[in-house]
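Trainee: predicted model and sequence below, questions to follow.
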Amino acid sequence: MAKHKWTAADVPAQNGRTAVVTGANTGIGFEAAKVLAARGAAVVLAVRDTAKGKAAAEKITSASPGADVRVQRLDLSSLDSIRTAADQLRADHNRIDLLINNAGVMYTPKQTTADGFELQFGTNHLGHFAFSGLLLDMLLPVPDSRVVTVSSVGHRIRAAIHFDDLNWERSYSRVGAYGQSKLANLLFTYELQRRLSGRGKTNALAAHPGASNTELMRNMPSVPRVAANLVVPLFAQPATEGALPTLRAATDPVALGGQYYGPSGFAEGRGAPVLVRSSAQSHDAELQRRLWTVSEELTGVKFPV
């Protein structure tokens, strides 16, 4: 008998559940939000550009009339914006079932966030770390609530946590900084799950989309970007497929805390979502704890676990 390939059709009913998806105006975040809304979830598109967010919400409600889709401004490169968004979500909702940390930037030129952090580390990791910490107590009482953080195969590429220069002030590598941020996503997930263990209701999981044809590479230098635009469509899967690992981590009833989902195909580039392995470095418990402590210090956010 052929092994069942998990698809969007396997997402169970989400009626009565509230999902917050960062970066949901485009790409895999949009596709994940679209499926969750179609399955009955109340979905919040947490996005930096609210005009694009509203356009995305209209597309979702056009496809699923009656869907409950709202837009919340969130700039993950600003701790002030993160706190404002968290306060608004707390005012608008009495619970959160799914927090999907999807937004990200990739291979950006050397830039800093509003708070002086290197842009990729500050947005991809510290922004989501702070956002999760400020909202976690809204998930803790909710049965089968989940924090799903989107990492990347890039967590293996020139990836290390440069504690002596987290903001790449001495030298800068677009690839290295991206790798650091995506490794940090996994270290955060595994440490959060360790802290949640035994509480019984909330779990932390991670996913990666493989090679997906999205706007994420828009910040690459011009020559490699042109090459990527020619090559990626030949090998990458569409965003609808790239969103499946995220959706499986968020909704599969048998998914467990601390698991990592990605595509099943060659080099995890494409294919149906399955359990995958992350690097040995991502499972270093001492590294996880050290990054957690530093992240709390840098963001000023303390978790209720």
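Mentor: Looks like it arrived, so ask away.

Trainee: drop to CA atoms for contacts and neighbour counts, all remaining ones
Mentor: OK.

Trainee: check the burial of V226 by counting its neighbours.
Mentor: 12 (other CA atoms under 10 Å).

Trainee: could you pull out the strands for the stretch 101-250 of the chain?
Mentor: Ranges of strands within the stretch 101-250 of the chain are 145-150, 202-207, based on DSSP state E, counting those that start in this stretch.

Trainee: of all those, which lies closest to V294?
Mentor: V294 sits nearest to strand 145-150 of all the strands of the stretch 101-250 of the chain, at 18.8 Å, using CA to CA.

Trainee: now the closest one: how far from the chain's centre is it?
Mentor: 7 Å (CA atoms, centre = their mean, to the nearest Å).

Trainee: quick revisit: could you dump the strands of the stretch 101-250 of the chain into JSON lines with mean neighbour count and distance to N101 added?
Mentor: Listed next are the strands of the stretch 101-250 of the chain as JSON lines, based on neighbours: other CA atoms under 10 Å; distance: least, CA to CA, whole Å:
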{"stretch": "strand 145-150", "mean neighbour count": "28", "distance to N101": "5"}
{"stretch": "strand 202-207", "mean neighbour count": "27", "distance to N101": "9"}
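
Trainee: redo those strands as TSV? Include distance to V254.
Mentor: Output for those, formatted as TSV (distance: least, CA to CA, whole Å):
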stretch	distance to V254
strand 145-150	13
strand 202-207	12
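
Trainee: quick one: closest of the ones you listed to K5.
Mentor: Across the strands of the stretch 101-250 of the chain, closest to K5 is strand 202-207 (CA to CA), at 16.6 Å.

Trainee: what packs against that closest one?
Mentor: If you count contacts as 3 or more CA pairs under 8 Å, 6 or more residues apart in numbering; DSSP states H and E, strand 202-207 packs onto strand 145-150, helix 174-196, helix 244-251, strand 260-263.

Trainee: run through who's touching that strand.
Mentor: 139-152, 186, 189-190, 192-193, 196-197, 245-246, 249-250, 256-262 (CA atoms under 8 Å, 6 or more residues apart in numbering).

Trainee: same thing but 6 Å
Mentor: 140, 144-151, 189, 193, 245-246, 257-262 (CA atoms under 6 Å, 6 or more residues apart in numbering).

Trainee: ditto for stretch 148-155
Mentor: 100-102, 179, 182-183, 185, 204-208.

Trainee: what do you get for stretch 65-78?
Mentor: With CA under 6 Å, 6+ apart, stretch 65-78 has contacts from 37, 42-48, 50, 57, 61, 81, 85, 113-114, 123, 127.

Trainee: presented hereafter is structure B, for comparison with structure A:
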Amino acid sequence: MASMSAWTAADIPDQTGRTAIITGANSGLGLVTATELARHGADVILAVRNTSAGETVAASIRAETRNATVSVRQLDLASLDSVRAFADRASDELDRIDLLVNNAGLVILGDRQTTSDCFELHFGTNHLGHFALTGRLLPLLERGQSPRVVSLSSLSHKGAHLDFADLMFEKTWDASAAYGASKLANTIFGIELDRRLRAAGSPIISTLAHPGVSRSNLTPRAWENRGVVGKLIASAYAAMNTQPTEQGALPQLYAATAEGVHGGQFFGPNGNNEQRGNPTEVQATAEANDPSVGKRLWEVSERLTHVDYLDA
């Protein structure tokens, strides 16, 4: 096996017989992750909001990888009803899940927006949606073969803080801070999930990854409402400061598949202040690692989503 510093998608172990669910797999990091898992034999389920686009992507992956077991299921992480429906269907159709990659994420600029459940859009989608999804799929994961959950963090978690008195940014709105807080919440969740799985003696491991500064579809989306100038800025920034999406997906692919990975490990790029490069183990912030913060976020998340992991 290649060393971590030289690890590429070609080093992904055989995934034949493993069932993998990837959220937000229509484009960007999720598409690369789904494609590479399919290429290495996994049965891949694309959990996407737009199923029409998902079917087009699935057909493309099947053609490229010659893997027929790529399917599409509808999932809108901004709706707890949609999360419940997805999990119910998975329970009806699947015997087990071996890998869950909580990849989907959104970033907005401009005015504050909310989910269908009235949560701030970043926090509700990026964190609470994935929290509820993972909890509801836990019984299927428990039956998996060496099951893993991968939570996607971001470099932006390093400058973020969770204000439990204003998690939904109702008092003071700042789009960038709201996005950062949601990614910090993703990070806290992945670490706290690992603590709880270990304490329960579960076979599931919870790992984390971030893509560095990747040429995903988030930057163009963030600027899409700023006209021609905004699109030019996004394109220029991407060309000068980001790495290809295929490279940015390597940390989460490593977390999802590499041999010897254990719960609680966090992977990101190995160069340029974690902005680019091949996978290496990285560290989350002190706030993300604080067990008291993890416990508090967990309790709030269970209350808001009505998903109790003990009864999932």
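Mentor: Yep, it's here. Computed from a predicted model, the values in this text were never measured in an experiment.

Trainee: show me the contacts of stretch 65-78 of the first structure that map onto helices.
Mentor: 37, 50, 57, 61, 81, 85 (DSSP state H).

Trainee: tell me how far the nearest residue to the third one once chain neighbours are set aside lies from L45 of the first structure.
Mentor: So that's A57 of the first structure. In this structure, A57 of the first structure finds its nearest non-sequential neighbour in V69, 6.0 Å apart by CA to CA, 6 or more residues apart in numbering. The gap separating V69 of the first structure from L45 of the first structure is 7 Å, by CA to CA, to the nearest Å.

Trainee: okay, the two: which has more neighbours?
Mentor: Using other CA under 10 Å as the criterion, V69 of the first structure and L45 rank with L45 on top: 26 against 21.

Trainee: look at the nearest residue to the more buried one once chain neighbours are set aside and tell me its secondary structure.
Mentor: Leaving aside its sequence neighbours, L45 of the first structure sits nearest to V71 (CA to CA, 6+ apart; 4.8 Å). Using DSSP: H, G, I helix; E, B strand; the rest coil, the structure places V71 of the first structure in strand.

Trainee: need the counterpart of L297 of the second structure in the first structure.
Mentor: Using TM-score structural alignment, the partner of L297 of the second structure in the first structure is L291.

Trainee: how many other residues sit next to that match?
Mentor: L291 of the first structure sits with 18 neighbouring residues when counted by other CA under 10 Å.

Trainee: host element of L304 of the second structure?
Mentor: Using DSSP states H and E, L304 of the second structure sits in helix 291-305.

Trainee: quick one: residues in contact with that helix.
Mentor: 188, 192, 308.

Trainee: tell me which residues in that helix are buried?
Mentor: 293-295, 297-298, 301-302, 305 (16 or more other CA atoms under 10 Å).

Trainee: in TSV, list the helices and strands packed on strand 202-207 of the first structure along with distance to Q237 of the first structure.
Mentor: Output for those, formatted as TSV (distance: least, CA to CA, whole Å):
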stretch	distance to Q237 of the first structure
strand 145-150	16
helix 174-196	20
helix 244-251	11
strand 260-263	10
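
Trainee: ok, the aligned residue in the second structure for R156 of the first structure to I188 of the second structure distance?
Mentor: Alignment note (TM-score structural alignment): R156 of the first structure maps to K158 of the second structure. K158 of the second structure sits 12 Å away from I188 of the second structure, going by CA to CA.

Trainee: the two: who's more crowded?
Mentor: I188 (29 against 18).

Trainee: any idea how far the more buried one is from P291 of the second structure?
Mentor: For I188 of the second structure, the distance to P291 of the second structure - CA to CA - is 9 Å.

Trainee: and for L167 of the second structure?
Mentor: 18 Å.

Trainee: just to revisit the earlier point, the residue lying closest to the match of R156 of the first structure once chain neighbours are set aside: neighbour count?
Mentor: Of all residues not flanking K158 of the second structure in the chain, T285 sits nearest, at 6.0 Å (CA to CA, 6+ apart). Residues lying near T285 of the second structure (other CA under 10 Å) number 14.

Trainee: and the counterpart of T285 of the second structure in the first structure, which of the three is it?
Mentor: Matched across to the first structure, T285 of the second structure falls on S279, judged by TM-score structural alignment. Per three-state DSSP, the secondary structure class of S279 of the first structure is coil.

Trainee: kindly report the same for I100 of the first structure.
Mentor: Quick answer, by three-state DSSP: I100 of the first structure is strand.

Trainee: so what does L135 of the first structure match up with in the second structure?
Mentor: So, by TM-score structural alignment, L135 of the first structure is matched to L137.

Trainee: so how far is D88 of the second structure from that match?
Mentor: 9 Å.

Trainee: who's more crowded, those two?
Mentor: Using other CA under 10 Å as the criterion, L137 of the second structure and D88 rank with L137 on top: 22 against 13.

Trainee: nearest spatial neighbour of that one, skipping sequence neighbours?
Mentor: Closest to L137 of the second structure by CA to CA, 6+ apart is A87, at 6.0 Å.

Trainee: the one you found: neighbour count?
Mentor: Counted with other CA under 10 Å, A87 of the second structure comes out at 21.

Trainee: residue in the first structure matching it?
Mentor: Match for A87 of the second structure (TM-score structural alignment): A86.

Trainee: same check on N217 of the second structure?
Mentor: So N217 of the second structure corresponds to E215, using TM-score structural alignment.

Trainee: mean deviation of the helix or strand hosting E31 of the first structure from the second structure?
Mentor: Element membership for E31 of the first structure (DSSP H and E) is helix 27-38. Helix 27-38 of the first structure, aligned to the second structure and superposed, deviates on average by 0.4 Å (mean CA distance after the TM-score superposition for the first structure).

Trainee: pull out the buried positions in that helix.
Mentor: For helix 27-38 of the first structure, by 16+ other CA under 10 Å, it's 27-38.

Trainee: show me what contacts G30 of the second structure?
Mentor: G30 of the second structure neighbours (CA under 6 Å, 6+ apart): G24.

Trainee: cool, and the one 10 residues further on?
Mentor: Taking CA under 6 Å, 6+ apart as the criterion, H40 of the second structure is in contact with 14-15.
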